[in-house]
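K.L.:
Return a 3D structure for these sequence lines:
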Amino acid sequence: MKKLTIATRKSILAMWQSQHIKDKIKNKHKELEVELIGMKTKGDVILDTPLAKIGGKGLFTKELEESMLRGDSDMAVHSLKDVPVDFPEGLGLVAVCSREDVRDAMISQNYASFDDLPKGARVGTTSLRRKMQLLMMRPDLNIISLRGNVQTRLKKLKDGEFDAIILAMAGANRLNLKDEVKYIVAFEIDHMIPAMGQGALGIEAVLKPEILEKIEFLNDENAVIETTIERDFVASLNGGCQAPIGVSARISGDEILIKAVIGMPDASEFLTDEISIKKSDFKCAGAEFAKKFIKRGGRELLARAEKMASES
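P.N.:
The predicted structure is shown next:
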């Protein structure tokens, strides 16, 4: 194999992530030519509608997957939190890279902390998970849907349309946003549980041995373990990328602490729990933890959440 082609979204963050992986592959396989192919996905094009209303699952991956299935590209680099738990035949999640900061962050030009936000503050996010947890902490907030790439969102913040916006801390770090905005404040996981896979880059690829052998070195053991638990938890609940589900698995020595929350987008109902397991038991931990939520009506709750999101 002489050339490896990476399909990528054209947003600045997606291009940064794909270039980052391209550089890693080139450093490992100096003889290999690596090319990036930029393209737009449905999630990039339709910006005036909340994600939950236009399909949720795979909005940022479908066009990239079609490119791989046609043979136009060999792999794609995703923010793992945007990757559905199911894949088309012939494709798969073949590598999970080491995680950046997994937390969510409040970005603001005027307020140095979440508690400083005034009553009724306008907070921008398109994530139902973030909306739910923001309202769990501060029912007074005015949560407004905010679509677009990071630069578009920052412009709206700077133009005064929002008092704060919520982004992944990983993206803020990768794009060095501390030089562009006044305040970046990370939420501790006890206050806002991240999305499955947040902070990790996931490599989806055509399942051919000659491709897999070139990129398997990108796997990070701890990231694989943590995100396997998180993705299995969501899969067991039949939840998608946009569902109001927060789940975090964190390795500490030989133990893994797992926290999760699910509920309605308006925080009128929610379920939360946490457990600690041995690291060696990770393979079935996500599905087993999900059973605790299922017994408490978790699937039905998420079905009602999906209905609420599609009607709002």
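
K.L.:
contacts, neighbours, all on C-alpha from now
P.N.:
Fine.

K.L.:
who touches stretch 83-96?
P.N.:
With contact meaning CA atoms under 8 Å, 6 or more residues apart in numbering, stretch 83-96 is reached by 57-58, 60-61, 65, 68-69, 80, 200-207, 212, 215-216, 218-220, 223-224, 231-232, 234-235, 240-241.

K.L.:
compare with the first, here's sequence two:
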Amino acid sequence: MKREIIVGSRKSKLALTQTGHVISALQAKFPDVTFKIHEIVTKGDRILDVTLSKVGGKGLFVSEVEQALVDKKIDFAVHSMKDVPSELQEGLTIGAIPKRESPYDCVVFAEKTNLDELPQGAVIGTSSLRRASMLKRYRADFQIKSIRGNIDTRLKKLYAEDFDAILLAEAGLSRMGWLSDETLRRQTLDATTCLPAVGQGALAIECRNDDAEVLAMLSEIHDTETAFCVRAERAFLKTLNGGCEIPIAGFAQKEADGGLVFTGFVGSVDGLTRLDVQTSGDTPETIGIEAANILLKQGAKELIDALRSL
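P.N.:
All right, here's what the predicted structure looks like:
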């Protein structure tokens, strides 16, 4: 490949770090290719004074990036998979899904080191309705306070504002190289306590579906096992027509025999209502769709419609 490759990325420190990791992996395999990052500000980056659920719409962190792909201003884009809507713009495809980082959520504390050590009425920061629902189910006394901004901004707010703790994706801390920071008081939450978001910990590398050169290049960093799991999770999300305004989670794990076990949930923000499901099988899309249909029969559509009406 001889042409210069323009890579689209959000301007946040984490997004640029993730994009840098992808470029490094590709550069090792294609040393003669020149890569250049094109920074893009998305709607989700511009509107920081309200929760994501109130901003509304899908693709808050990807729509402008996708448009740059359609307009051929960039050749591919690096997204956090959990930000990517289940429906892509026409003419675009996910060209590669690299190996997944930790899919789990992580609590970072101002002073304590465990959720159970927090006092009654502790204030926990998150802009995710999924995380809020999980926390309220774990302990109804927790006070959930919205917190927006890049990962480094949220960490600064933890210490500067009235928070006992905040929730972050552990993958982001890992990619930033902060998990080795011994001063960071943190606790990884297992899937039983806080079920991960669809695609959490995975990256999506999106490109035009007719760009054979880029597709061939991206295939070199594609991880089939990660993609196998993410396919089930995204099929679940698509069938439920989920988005950031709904407390929804879906997490697939590959078994030793090659099959998948999928766990999903839809709940209320206060944690009082929660619909849970677990399915297993060999075909990712079938497993995800089956799980979604089980929840729909349990009343998930009515719950989702009620949440959207708010």
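
K.L.:
now what about the TM-score between them?
P.N.:
Scored against TM-score structural alignment, normalised by the length of structure 2, the superposed chains reach a TM-score of 0.95; 306 aligned residues with a CA RMSD of 1.3 Å.

K.L.:
List the ones among the contacts of stretch 83-96 of structure 1 that fall in helices.
P.N.:
Among the contacts of stretch 83-96 of structure 1, the members falling in helices (DSSP state H) are 65, 68, 69, 212, 215, 223, 224, 231, 232, 234, 235.

K.L.:
Contact partners for the residue nearest in space to the middle of structure 1?
P.N.:
Note on structure 1: the residue nearest the mean C-alpha position is residue 81, at 2.2 Å, using CA atoms, centre = their mean. Counting by CA under 8 Å, 6+ apart, residue 81 of structure 1 makes contact with 195, 196, 197, 198, 199, 200, 241.

K.L.:
how about residue 16 of structure 2, what's its partner in structure 1?
P.N.:
Using TM-score structural alignment, the equivalent of residue 16 of structure 2 in structure 1 is residue 15.

K.L.:
which SS class is that match?
P.N.:
Assigned state for residue 15 of structure 1: helix (three-state reduction, DSSP: H, G, I helix; E, B strand; the rest coil).

K.L.:
What does residue 221 of structure 2 correspond to in structure 1?
P.N.:
Residue 221 of structure 2 maps onto residue 218 in structure 1, by TM-score structural alignment.

K.L.:
Residue 97 is in contact with its match, correct?
P.N.:
Yes. Assessed by CA atoms under 8 Å, residue 218 of structure 1 is found in contact with residue 97 at 5.6 Å.

K.L.:
And for the match of residue 221 of structure 2, the neighbour number?
P.N.:
For residue 218 of structure 1, the neighbour count with other CA atoms under 10 Å is 19.

K.L.:
Let me see the ranges of the helices in structure 1.
P.N.:
12-28, 42-45, 62-70, 128-137, 150-158, 169-174, 209-215, 221-236, 285-295, 298-311.

K.L.:
export the ones you listed to a markdown table and tack on mean neighbour count?
P.N.:
Listed next are the helices of structure 1 as a markdown table, based on neighbours: other CA atoms under 10 Å:
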| stretch | mean neighbour count |
| --- | --- |
| helix 12-28 | 17 |
| helix 42-45 | 16 |
| helix 62-70 | 19 |
| helix 128-137 | 23 |
| helix 150-158 | 16 |
| helix 169-174 | 18 |
| helix 209-215 | 14 |
| helix 221-236 | 22 |
| helix 285-295 | 18 |
| helix 298-311 | 17 |
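
K.L.:
Pipe those helices into a markdown table and attach distance to residue 270 of structure 1 per row.
P.N.:
Below are these laid out as a markdown table (distance: least, CA to CA, whole Å):
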| stretch | distance to residue 270 of structure 1 |
| --- | --- |
| helix 12-28 | 32 |
| helix 42-45 | 27 |
| helix 62-70 | 30 |
| helix 128-137 | 9 |
| helix 150-158 | 28 |
| helix 169-174 | 24 |
| helix 209-215 | 40 |
| helix 221-236 | 15 |
| helix 285-295 | 10 |
| helix 298-311 | 8 |
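
K.L.:
of all these, which lies closest to residue 251 of structure 1?
P.N.:
Ranking the helices of structure 1 by distance to residue 251 of structure 1, with CA to CA as the measure, places helix 221-236 first at 7.1 Å.
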